[in-house]
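A.B. asks: Structural data only, the sequence is not supplied:
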C-alpha cells in the first residue's frame, strides 16, 4: 500500500504561494499582494462567513447520511478556503463547473439548503436550476466538467462576451483523459477558462505522490497554460491567485491552471474509511493548518473578528443546517418503479418489459419483509 509521509507533506507545502502563515500571521508575496489590496473589513468577514457556513452545512450533510436520510455525502472539511475564495473572486455572470465536493462554491452562489441534499437522496428535481446560479449541476464523473467548462468558454468567445468559465476538479482528475483533452482544447483556442485543481492529496486512497512525481501545476505549461501553485488552506492567497487567473482569462490571453494544495480531512465519501490508508499523525499535521482557524486568527489580529461576530455566524449556520435537515427528512420519494417513467415520449415495449422485471425484483423484497 502506498503511503504519504511527513517528508511528502513538507515537499507539498514548500513551494506554494501564500499570504497567511498557519498561525494567521500576514505574509508578503509580490505576486499576490496587489490582488487583495482592496479587500475591506466587510469582504474579509464575508470570506470567513462563507467558509464557516460551508463547514456547518458539510457537518449536517455528513450527519444526515449517517442517520440514513441521504444515500451518500462527499465531505468538504479542510477545503473550504479554495472553494469560497475562488467562487467569491468570480463575477456573477461567470459560469462555474464544480465537481461533487464543491459545497463552498454552491454556498457562495446562493444555493438553497434543499438544493444541497435532495440530489444525494436521489430525488427527482433534486438540484438547482443552473441558470439561476450560473453553476452547472455538480459532476460525479471524474474530470468531465473540465470539458464542459472549455466548451462553454468557447461559446463565450463566439458570443463576443467577457465572462469566464471555471472548472473545478481534484488531483485525481488530472490523471483522466478528459482533463488533458480539455486543456488541449482550452489552450489551442485560447478559451477564457480557469482550471482550479484542489489537490487534497488523495484520489480516494491513492496519494498524489503516486499519481505524479512533480507538482501538478507543472503540467499546465506543457499545454501552453500558465499556472500557479497556491496554499489551498489560505483564503487570502486563493483569492489573489483566482483574481489573477480571471484577469488573465478575461483579457483574452487564454486559460490558467491553479493548483490549490490542501487536504481532505474526512473520507472521500461516506462509503470510504480513510483510516485504512493514512495515519492519524498525518491528519493532525494538516489539522494544524486548518483554513478557518488560520483566517480567524488573522481577523482577530486586525480587530475585525470578535465573539459577537462568531456567534452571529454560528446562529446563521445552525439556521441553514436546520432548513437543510428539514428538506432531507421530509422529502417524499417517488415509488421505485417511477424511475422508468418518461424515459420515452411514447409507449415502448422495451420499457414495459423492464418495468415487469423490476416490479418482480421489488416484490422479492416485499416477501422478505413479510417473513
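C.D. replies: Perfect, thanks for sending it. This is a predicted model, so every value here is computed, not measured.
A.B. asks: Please make it C-alpha for all contacts and neighbour counts, starting now.
C.D. replies: Noted.
A.B. asks: how much space between residue 182 and residue 324?
C.D. replies: The gap separating residue 182 from residue 324 is 35 Å, by Cα to Cα, to the nearest Å.
A.B. asks: Next: residue 291.
C.D. replies: In terms of Cα to Cα, residue 291 sits 24 Å off from residue 324.
A.B. asks: okay, the two: which has more neighbours?
C.D. replies: residue 291 (28 against 22; other Cα atoms under 10 Å).
A.B. asks: measure the more buried one to residue 52 for me?
C.D. replies: For residue 291, the distance to residue 52 (Cα to Cα) stands at 10 Å.
A.B. asks: Residue 88 now?
C.D. replies: To residue 52, residue 88 is 14 Å away according to Cα to Cα.
A.B. asks: can you check residue 199 too?
C.D. replies: Residue 199 is 21 Å from residue 52, by Cα to Cα.
A.B. asks: more neighbours, the two?
C.D. replies: Remark: of residue 199 and residue 52, residue 199 carries more neighbours, 29 against 22, as counted by other Cα under 10 Å.
A.B. asks: Can you verify my assumption that that one contacts residue 170?
C.D. replies: Yes - counting by Cα atoms under 8 Å, residue 199 touches residue 170, with 5.6 Å between them.
A.B. asks: so residue 169, which of the three states?
C.D. replies: Classification of residue 169 by DSSP: H, G, I helix; E, B strand; the rest coil places it in strand.
A.B. asks: Could you count how many residues lie near the spatially closest residue to it that is not a sequence neighbour?
C.D. replies: Leaving aside its chain neighbours, residue 169 sits nearest to residue 197 (5.1 Å; criterion: Cα to Cα, 6 or more residues apart in numbering). Residues within reach of residue 197, counting by other Cα under 10 Å, total 25.
A.B. asks: adding another structure so you can compare the two:
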C-alpha cells in the first residue's frame, strides 16, 4: 500500500544493508495520556546523518528510535504534523520541527508542553541530551517561515555545530594556533564553520580547507577559505607553525598523516563528522594533541551558563541570518535543494551519501509519505 506506515532501517554492523519495514501506528483510541502521533512530512538527509550511523553505537544515536534487534533507524531533522493527540496543549494539525526517525510516523510522550513546543518524555530517550528531545512548535517559532523549511531541516542542526565549534575555538584562544585545517571542506558543517571563522574581525587564524580534487572548484568559489587544497597535497603544508585540525571526514589515514606531518605543532585535533565512514579508525599514539570528539551540546551548555539561554539563541539567530545570504544567494547559491519522495528516493539518497557520491552543492529533502 502506497500510504502504509513504514520505516527505513539499516544493519548496525553493515551500513550498506538497509530495508523498509511496516510500522505500527496506534489509533487515537489506543493512545495513552500524553501521547501524540506525528506524521513525518519531510526530513533532510546529509553527511551528518551518515555520522549518526557511523557513531550510532558509540554515541547512542540508535537509542532514539528503537527497532528490530541488530538494526537501527537513523535520526533525521524534519517537520511533522500532529495526527492524533491525548496531550493537553498539543492539537491535531499543529506542525513541529525536531528529531524524527526515517519513517512515516512517530509516536511521542509529550511532556513539559509550553507555547514553544514540548519534550518527548519517552523513557528510552531520557539518557540522551535534551537538545534532541525537544519539538519546536512552528506557529510560535520566531525564526520559522514556511518558505524556509527545506533550508531549516538541511542546515540548522549543522550550523549550530559549526557555530559552536567556532565559539569553542575562540573560547580557547585557538589553542595558540595560527591555522585551522578543516577536512571535508565541501560539507555543510565544514563550510558553516569556515563562514563563521571568516567573519572574525581579527582573522586570528588562516582557514585552510581540505577536499577531494572533484570539489576543489566548488569550495574555492565560496571564497570563505583562505586556501583550499586536495587531500593529496597535505604533505606540502608548511610545518613551522601551530595548527588546529577539525576533522569533518572521520578519515583515520588522513588524521594520522596530518598528526605525523605537524607533530607537536598539532595543538588541537577534534573529530566532528564521519563522512568517510568506512575509514573510521583509532586515534591512539599519534604525535601532537590527542584527537577528541567534539560534542556541540557540551559547548551549548557552557554558553547557556555564560550568556544565558536567550544569549545563545540571539547570537545563533544573528549568525544564521548572515549565513543564509550566501547559501541562498539568487545569483550564486551554495546549495540547490533536491526533493525526493518514496522508498526508491530515500534508498537512492542513502546509498549515494554512504558511497560518497553526493554532490556538495545539493541538499536532499525527503519524505516517505505518498509514493511507495
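C.D. replies: Looks like it arrived, so ask away. Since we're looking at a predicted model, the values are computed, not measured.
A.B. asks: what TM-score comes out when they're superposed?
C.D. replies: TM-score for the superposed chains, counting by TM-score structural alignment, normalised by the length of structure 1: 0.36, backed by 189 aligned residues with a Cα RMSD of 5.4 Å.
A.B. asks: List the buried residues for the helix or strand where residue 132 of structure 1 lies?
C.D. replies: Per DSSP states H and E: residue 132 of structure 1 is located in helix 130-133. If you call a residue buried by 16 or more other Cα atoms under 10 Å, then helix 130-133 of structure 1 has these buried ones: residue 133.
A.B. asks: Which strands or helices does the helix or strand following that helix pack on?
C.D. replies: The helix or strand immediately downstream of helix 130-133 of structure 1 is helix 144-159, counting by DSSP H and E. Here helix 144-159 of structure 1 touches strand 95-97, strand 165-170, helix 177-188, strand 193-199, going by 3 or more Cα pairs under 8 Å, 6 or more residues apart in numbering; DSSP states H and E.
A.B. asks: Tell me the helices and strands packed up against the shortest one.
C.D. replies: What it means is strand 95-97 of structure 1. Counting by 3+ Cα pairs under 8 Å, 6+ apart, strand 95-97 of structure 1 packs on helix 144-159, strand 165-170.
A.B. asks: Could you look over the ones you listed and pick the most buried one?
C.D. replies: strand 165-170 (a mean of 27; mean count of other Cα atoms under 10 Å).
A.B. asks: ok, so what distance separates residue 262 of structure 2 from residue 106 of structure 2?
C.D. replies: 47 Å.
A.B. asks: before we move on, what about residue 338 of structure 2?
C.D. replies: 24 Å.
A.B. asks: So between the two, which is more surrounded?
C.D. replies: residue 106 (24 against 11).
A.B. asks: how about that one, what does it touch?
C.D. replies: Residues in contact with residue 106 of structure 2 (Cα atoms under 8 Å, 6 or more residues apart in numbering) are 25, 37-40, 100.
A.B. asks: what comes up buried for the helix or strand hosting it?
C.D. replies: According to DSSP H and E, residue 106 of structure 2 maps onto strand 105-114. Residues of strand 105-114 of structure 2 classed as buried by neighbour count (16+ other Cα under 10 Å): 105-111, 113.
A.B. asks: Toward the C-terminus, what is the element adjacent to the helix or strand that residue 262 of structure 2 is a member of?
C.D. replies: Here residue 262 of structure 2, judged by DSSP H and E, is contained in helix 252-262. Sequence order places strand 266-271 as the next helix or strand after helix 252-262 of structure 2, per DSSP H and E.
A.B. asks: Just after that next one, pick out the following helix or strand.
C.D. replies: Assigned by DSSP H and E, the successor of strand 266-271 of structure 2 is strand 292-293.
A.B. asks: tell me what that next one is packed against?
C.D. replies: Using 3+ Cα pairs under 8 Å, 6+ apart: strand 292-293 of structure 2 touches strand 266-271.
A.B. asks: Show me what the strand it packs on is packed against.
C.D. replies: strand 243-247, strand 292-293.
A.B. asks: Return the set of buried residues in that strand.
C.D. replies: Residues 266-271 are the ones in strand 266-271 of structure 2 that count as buried (16+ other Cα under 10 Å).
A.B. asks: Residue 155 of structure 2 against residue 188, yeah?
C.D. replies: Yes - under the criterion of Cα under 8 Å, residue 155 of structure 2 makes contact with residue 188 at 7.1 Å.
A.B. asks: Please say which of those two ends up with more neighbours.
C.D. replies: residue 188 (26 against 23).
A.B. asks: The more buried one against residue 156, yeah?
C.D. replies: No - Residue 188 of structure 2 is beyond contact range of residue 156, at 10.1 Å (criterion: Cα under 8 Å).
A.B. asks: Run a quick neighbour tally on residue 44 of structure 1.
C.D. replies: Residue crowding around residue 44 of structure 1 was assessed by other Cα under 10 Å; the count is 17.
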